[in-house]
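J.: no letters, just coordinates:
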């Protein structure tokens, strides 16, 4: 049972760190993604 608790704690720490990273960088990633989409459609229109 201790191993299962340890595994859960490791997963919780990983989930928390991923969540913090996404909160800090999600707007920048959204801007880059939207720029790529607009650029791609602009190339198709050209």
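T.: It's in. Since we're looking at a predicted model, the values are computed, not measured. Residues are numbered from 1 along each chain as shown.

J.: when you work out contacts or count neighbours from here on, use the C-alpha atoms and nothing else.
T.: Noted.

J.: got the residue ranges for the helices in the chain?
T.: In the chain, the helices defined using DSSP state H lie at 2-45.

J.: middle-most residue in it, spatially?
T.: Centroid-nearest residue in the chain, with Cα atoms, centre = their mean: residue 22, separated by 4.7 Å.

J.: putting a second one here so we can go through both:
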């Protein structure tokens, strides 16, 4: 992540990290909901 700083602003790196982490989170949640529908209610409670 530090090597990316030469060709992009640190703020864009932080924003990219947030978008990437949110994308991974929603992808995992979507897979859990698809395989185990009851997990959706459990995750929604969190």
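T.: Structure received. Small disclaimer: the values here were computed from a predicted structure and weren't measured.

J.: give me the TM-score for this pair.
T.: In this superposition the chains share a TM-score of 0.56, using TM-score structural alignment, normalised by the length of structure 1; 32 aligned residues with a Cα RMSD of 2.2 Å.

J.: follow-up on the earlier one: residue in structure 2 matching the residue nearest to the centre of structure 1?
T.: With TM-score structural alignment as the criterion, the equivalent of residue 22 of structure 1 in structure 2 is residue 29.

J.: check residue 8 of structure 1 too.
T.: In structure 2, the residue matched to residue 8 of structure 1 (TM-score structural alignment) is residue 15.

J.: how about residue 42 of structure 1?
T.: Using TM-score structural alignment, residue 42 of structure 1 has no partner in structure 2.

J.: what is the burial count for residue 42 of structure 1?
T.: Neighbour count of residue 42 of structure 1, defined by other Cα atoms under 10 Å: 10.

J.: what separation do you get for it and residue 35 of structure 1?
T.: Distance of residue 42 of structure 1 to residue 35 of structure 1, computed by Cα to Cα, to the nearest Å: 10 Å.

J.: repeat that for residue 6 of structure 1.
T.: In this view, residue 6 of structure 1 and residue 35 of structure 1 are 42 Å apart by Cα to Cα.
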